[in-house]
Each structure stands twice: as structure tokens, then as C-alpha cells.
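1. Take a look and give me a structure for this.
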Amino acid sequence: MRRFALILALVPGSLAAEEFRILSGDDILAALTDRKLAYEGGATQTFESSMQTHYFSNGPSTGTWAVRGDQYCSVWPPSDIWACYNIEQKGDVIRFIGAGGDLTDGTYVE
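-> The predicted model follows:
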């Protein structure tokens, strides 16, 4: 038992829960391109390499997405206003953080 405790002491955080990490622009592209996320309530969203995004909840909606700096941005017609979000990831969960601090979590769908 003492040897096990010593090993744990030498490897701090090895058993700590995984935490969200902030994604850079390149990380965002890698995390979202040609992927699909599922959201609470049953909605899903795909992110095509053509930079089209499709959101499905009570019917389809198609918009455009981009990475600007280190943020995910999207625009949904008929609006021409882009909304941008900081992105974090923890395992299979992608977190969108809005300008006002609002959080939306999506989980990868295979």
C-alpha cells in the first residue's frame, strides 16, 4: 500500500478528472471539420469542409461557418450577422462559449 501511495505522490494529477482545454484556430478546424455534434434536446449539427453547417432541430437549417483567429464563427441566413464563440474541448465534448458567457455543449456523433 505504501508503494502505491508513493507512486501517486510522484505523478500528481494522473488520476485527476480531465478538464476542458481551450482550442486554437487550427484545433477548432481539426475538431469540427467533417464532424457531427449532438446537443441536449436532440438537435444535431454537421460542419462540412466546404464551410457549410447544417443544424437539425424541428427541421433543417443551413448556415456558413469559419474560424476567425481562435474562434468559431457562424452566420445563419437570412441574417448576415456573424456570431463568434470561444471553443473548448474535453474528450468527445465540444463547448461553445458565447460573448456573454453562455455555454452550449455538443458531443461527437460517430
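2. contacts and neighbour counts: CA atoms only from here.
-> OK.
3. Look up the closest residue to the residue most central in space within the chain, ignoring the ones flanking it.
-> For the chain, residue 94 is the residue whose C-alpha lies nearest the centre (CA atoms, centre = their mean; 2.4 Å). Take residue 94 and drop its neighbours on the chain: the residue closest to it by CA to CA, 6 or more residues apart in numbering is residue 106, 5.2 Å away.
4. Which parts of this structure are strands?
-> 21-22, 35-39, 44-47, 52-56, 60-68, 71-75, 83-90, 93-97, 103-108 (DSSP state E).
5. Now the second one, please; I'll put the structures next to each other:
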Amino acid sequence: MRPTVRLAAMLCIVALPVSAQDWRPVADVYGTLSGRTVEYPSATQAFRSNGSTRYEAGEPSVGRWTESAGRYCSVWPPVESWSCFDVMVSGDGSRIRFVDDRGNATEGAFRQ
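-> Now for the predicted structure:
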């Protein structure tokens, strides 16, 4: 196989998982999260419509969440500063991704 063809084939293989997930930005963060639960690999998080959120990974933690400027923002006592994230959803709507300002992503699946 010629080197350029081999490189093109490798790039296609590497690109498959990214394009298969088909992530898109969430326009309505509140509507997407309110009343839903997200399951992460070793934790769950419930987003209540009253702005409270409960994260459980062994010891439960309760915080607050809101939508601000099209982003998901949360605060977790005892820290008093809010952290905000871009939100993306998979093409089939079953998965969610939170991306911080440095580009670090956390992914989970909506509980059915």
C-alpha cells in the first residue's frame, strides 16, 4: 500500500469513533437537564427543576445548577464560586457531554 493511501486509511479509522457519536451543542440546557438523571461510569447525577442537583458516587453531594448564557453552571458547597460548562448531546440524544473552559470533557448517559 502506498504511504499516502495508508495514511488516509489510518485517518479514516481514527475518525470513525468521533463522527459516529455526532455530538451537537445543546440550545436549551434547562430543558435538556431538568428532571433528568445522568449516569457516569462510577456516579449518577440528578438535575431537579428547582435548581438543585444531587451527585452520588458513594457519599452523596447536593449542589445547585442553572443555565447561564447557554451554558450549564453549578456550585457545590462549601465552594461558593460557580463553574460553567458547554453542553453537547449525542446525535441519538442518549448521551451528554460537559466541556470546561480548558476543553476537558465529562460524558454520561441519560437514565432511561
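6. Can you find the partner of the residue nearest to the centre of the first structure in the second structure?
-> Matched across to the second structure, residue 94 of the first structure falls on residue 96, judged by TM-score structural alignment.
7. right, and that match touches residue 89 too?
-> Yes - counting by CA atoms under 8 Å, residue 89 is a contact partner of residue 96 of the second structure at 4.5 Å.
8. before we move on, back to that, I'd like the strands of the first structure as a markdown table, with distance to residue 4 of the first structure appended.
-> Output for those, formatted as a markdown table (distance: least, CA to CA, whole Å):
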| stretch | distance to residue 4 of the first structure |
| --- | --- |
| strand 21-22 | 29 |
| strand 35-39 | 40 |
| strand 44-47 | 44 |
| strand 52-56 | 49 |
| strand 60-68 | 46 |
| strand 71-75 | 43 |
| strand 83-90 | 28 |
| strand 93-97 | 32 |
| strand 103-108 | 35 |
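9. hmm, back to that, in contact with the residue nearest to the centre of the first structure: list those residues for me.
-> 87, 88, 105, 106, 107, 108 (CA atoms under 8 Å, 6 or more residues apart in numbering).
10. Just give me the match in the second structure for the fourth one.
-> If I follow you right, that is residue 106 of the first structure. Match for residue 106 of the first structure (TM-score structural alignment): residue 108.
11. where's its match relative to residue 93 of the second structure, distance?
-> Residue 108 of the second structure sits 11 Å away from residue 93 of the second structure, going by CA to CA, to the nearest Å.
12. next one: residue 49 of the second structure
-> From residue 49 of the second structure to residue 93 of the second structure the distance is 19 Å (CA to CA).
13. Then residue 15 of the second structure?
-> Distance from residue 15 of the second structure to residue 93 of the second structure, by CA to CA: 20 Å.
14. Looking at the two now, which is surrounded by more residues?
-> residue 93 (14 against 11; other CA atoms under 10 Å).
15. Could you check the longest helix belonging to the second structure and say which residues are buried?
-> When the second structure is parsed with DSSP state H, its longest helix is helix 3-21. Across helix 3-21 of the second structure, burial judged by 16 or more other CA atoms under 10 Å covers no residue at all.
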